[in-house]
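Visitor: Model the structure of this input:
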Amino acid sequence: MRALIPAEVLFDGEAPPTVLPVCDHYAGSEKLMSKSLALQAQLGPVFDVTLDCEDGAQVGREQEHAELVASMIGGEHDRFGRVGVRIHGFDHPHWRDDVRLILRAAKRAPAYITLPKIRRTADAAEMCAFIEGMRRELGIAKPIPLQLLIETHGALANVFQLAALPTVESLSFGLMDFVSAHDGAIPDTAMRSPGQFDHPLVRRAKLEIAAASHAHGRVPSHNVSTEVRDMEVVANDAARARDEFGYTRMWSIHPAQVPVIVAAFAPRDDAIATASAILLAAQGAQWGPIRHGDTLHDRASYRYYWSVLRRARATGKALPPETAPLFGMGSSE
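Guide: Below you'll find the predicted structure:
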């Protein structure tokens, strides 16, 4: 009998939850975008690069900036196809032009499009429909994944509806705008650590976004750490986002943050070894219950350990060669 792989047996015929690179690095100026792409070429596709049309474009020069962004997507420095773009928000007059210009001019479709300043589910749905319509009109073969920024009262109130939109793959928390939207009722200490993890309203927002994401198989992406000198602060922010709030991805705004975030979200070697041993034994038992050490395991725990191995691959961690059959491959590389 052929050895069945986890994706075939653990998810009741549905696709496994999305796994994305664990770091989303933002860049807005031409200089910073070029540096970000060079860093990605060096480190590999363990992080995404988001080219920013919203905050990156000067007022009145939105078209020029969108054209610049389009020229970098699919270009010689976009080696892995993991370059996305943040367009303007629904209430900005240029968001449709961002989409038209980028999809028409880029050598290939962006890895994803990030939609900021979402306030209503209907607005997000209209943006999704417009992007899908342009994708079909231009003959782009596959739907373009969308990532939504949850940074307004309206977005948080409708976060479960937003997570359910069909082309959405990730929800991101926009901490700064969220705090500012409270008109001083939340102190500015909540825009940085440790306050961002302690203030009740901010904690609530983080937890709601993570819960909605996981309920619909989306990736919850944690807000940026504003610390750009002390990387221990960034590492601690990433660890708290991962362990206390259930986030599996995090923003970066400085190149030095990227390897720190990737390392923080990567499974430990001992966790990889345990997951490998349990899943290989389960595969050998045709995915029936097994005993590993003094603990019984079944498909519920198998799904957990499969997520460990998938996240390990996404962070560039080496897997034991014997795990190759779990991925339906002759090699784990």
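Visitor: CA only for contacts and neighbour counts going forward, please
Guide: Will do.
Visitor: For residue 82, see how far away residue 32 is.
Guide: Residue 32 is 16 Å from residue 82, where distance means Cα to Cα, to the nearest Å.
Visitor: wait, I meant residue 128
Guide: 20 Å.
Visitor: Compare these two and say which one has the larger neighbour count.
Guide: residue 82 (23 against 20; other Cα atoms under 10 Å).
Visitor: next up, for comparison:
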Amino acid sequence: MRKSLQLQEEMTREFGACVFDVTLDCEDGAPVGGEAEHAALVVELALNAKPQARVAVRVHPVDHPAFESDIATIAGRAGHRLVHVMLPKVERPEDVERAARALDAAGARALPLQGLIESPAAVHRAFDIAAHPRIQSLSFGLMDFVSAHGGAIPSEGMGVQGQFTHPLVVRAKLEISSACHAHGKVPSHGVVTEFRDQRAFRAAASRAANEFGYTRMWSIHPDQIRSIVELFAPSKNEIHKASQLLRAAEQAEWAPISFDGKLEDRASYRYYWHVLERAHQTGRPLPDEAREWFARSQSNGEI
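Guide: Predicted coordinates:
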């Protein structure tokens, strides 16, 4: 956990922006019987993180004996330093509501929740879960999802290629992504465990971003982070086009325009603004006018 926070600090200096979150793990990170001590360590790390750090925590599931104490200890003492709480094994909207009430009781009413969808039943309820106002993002727990099928999905369904081709896994990924977009939430792709084969990993990350509609992705190893940031960021050409098109639209007072021989209007303006937002969030160099737009938006409290 300390190494992850150190890497985040180094890359923040390099990119001029914090381009990834560090999620401190209580679910799999805490030894059995040592949950309270691990929660105290998470509090210490969160409170001692640099001011610009983006630190989150994954607590135990709502039906685990340590869930309530996780929330009371971590959110109660360090909630103001966290960017979100990750809730694993979300099965239904009621799980989110229970977690929201626990956060409120701990004095962390403004802290958003992110949910981890890990079962066929949870996939079935993904749209209802995404609709909860406290949910900020949904992620897909691939390995637990495959295991929940009792061998009906072969082990290849967890691999770097099979997870993008097996029909049940593909359906789950698309349901989660679609649910998030339907409710204005962030779909976050799960981990790819093949961290040694960079070529295979990059191909998987590219498919997650460009074919499955995911706008963020988890890493399981530090070597994956730069590839994720690069592949989920818009290209230089996309950034240039978005900036030029929006400048022309602004000059036309956002009326429809002709740009490169095509009709553009408010629908495409929103699309290209999202391109610039992704560039801004991933530390990509922006043209002067785009930097001015973001400075203006931030001063007005719009982003």
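Visitor: how about the nearest residue to the corresponding residue of structure 1 for residue 162 of structure 2, chain neighbours excluded?
Guide: Aligned against structure 1 by TM-score structural alignment, residue 162 of structure 2 finds its counterpart in residue 195. Distance criterion Cα to Cα, 6 or more residues apart in numbering; nearest residue to residue 195 of structure 1, sequence neighbours excluded, is residue 189 at 5.4 Å.
Visitor: Using the three-state scheme, assign that neighbour.
Guide: State at residue 189 of structure 1, reduced to three classes by DSSP: H, G, I helix; E, B strand; the rest coil: helix.
Visitor: burial of it, as a residue count?
Guide: Neighbour tally, residue 189 of structure 1, other Cα under 10 Å: 13.
Visitor: My guess is residue 195 of structure 2 contacts residue 228. True?
Guide: No. Assessed by Cα atoms under 8 Å, residue 195 of structure 2 is found out of contact with residue 228, at 11.8 Å.
Visitor: Show me where the stretch 101-250 of structure 1 has its helices.
Guide: 121-137, 153-157, 159-163, 175-180, 195-198, 200-215, 231-245 (DSSP state H, counting those that start in this stretch).
Visitor: and those, which is most packed in?
Guide: Mean neighbours per residue, mean count of other Cα atoms under 10 Å, is largest over the helices of the stretch 101-250 of structure 1 for helix 159-163, with a mean of 22.
Visitor: Between the helices of the stretch 101-250 of structure 1, which one is closest to residue 8 of structure 1.
Guide: helix 200-215 (20.3 Å; Cα to Cα).
Visitor: how big is the offset of the closest one relative to structure 2?
Guide: Compared with structure 2 after fitting, helix 200-215 of structure 1 has a mean deviation of 0.2 Å; criterion: mean Cα distance after the TM-score superposition for structure 1.
Visitor: okay, the angle between that helix and helix 231-245?
Guide: Per axes from the mean of the first three to the mean of the last three Cα atoms, to 10 degrees, the angle that helix 200-215 of structure 1 makes with helix 231-245 is 70 degrees.
Visitor: on that earlier part again, now the residue nearest to residue 195 of structure 1: how far from residue 180 of structure 1?
Guide: Distance from residue 189 of structure 1 to residue 180 of structure 1, by Cα to Cα: 12 Å.
Visitor: Check residue 204 of structure 1 too.
Guide: 16 Å.
Visitor: Structure 2: strands as residue ranges?
Guide: Counting by DSSP state E, structure 2 has strands at residues 22-25, 55-58, 82-87, 113-117, 135-140, 186-189, 216-217, 257-259, 262-264.
Visitor: what's the mean deviation for the fifth one versus structure 1?
Guide: Comparing strand 135-140 of structure 2 with its match in structure 1 after superposition yields a mean distance of 0.4 Å (mean Cα distance after the TM-score superposition for structure 1).
Visitor: That strand maps to which residues in structure 1?
Guide: Residue span in structure 1 matched to strand 135-140 of structure 2, by TM-score structural alignment: 168-173.
Visitor: who's in contact with the matching stretch?
Guide: Residues outside stretch 168-173 of structure 1 that contact it (Cα atoms under 8 Å, 6 or more residues apart in numbering): 18, 145-151, 162-163, 206, 209, 213, 217-223.
Visitor: Now the buried members of those.
Guide: Buried residues within the contacts of stretch 168-173 of structure 1, counting neighbours by 16 or more other Cα atoms under 10 Å: 145-151, 162-163, 206, 209, 213, 217-223.
Visitor: related to what we said a few turns ago, the more surrounded of residue 195 and residue 228 of structure 2?
Guide: residue 228 (22 against 18).
Visitor: wait, doesn't that one sit right on residue 205?
Guide: Yes. Using Cα under 8 Å, residue 228 of structure 2 is in contact with residue 205, at 6.6 Å.
Visitor: what residues are shared contacts of these two?
Guide: Joint contacts of residue 228 of structure 2 and residue 205 (Cα under 8 Å, 6+ apart) are residue 217.
Visitor: one step back: could I get the helices of the stretch 101-250 of structure 1 as a markdown table with distance to residue 331 of structure 1?
Guide: Listed next are those as a markdown table, based on distance: least, Cα to Cα, whole Å:
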| stretch | distance to residue 331 of structure 1 |
| --- | --- |
| helix 121-137 | 35 |
| helix 153-157 | 43 |
| helix 159-163 | 35 |
| helix 175-180 | 41 |
| helix 195-198 | 41 |
| helix 200-215 | 30 |
| helix 231-245 | 29 |
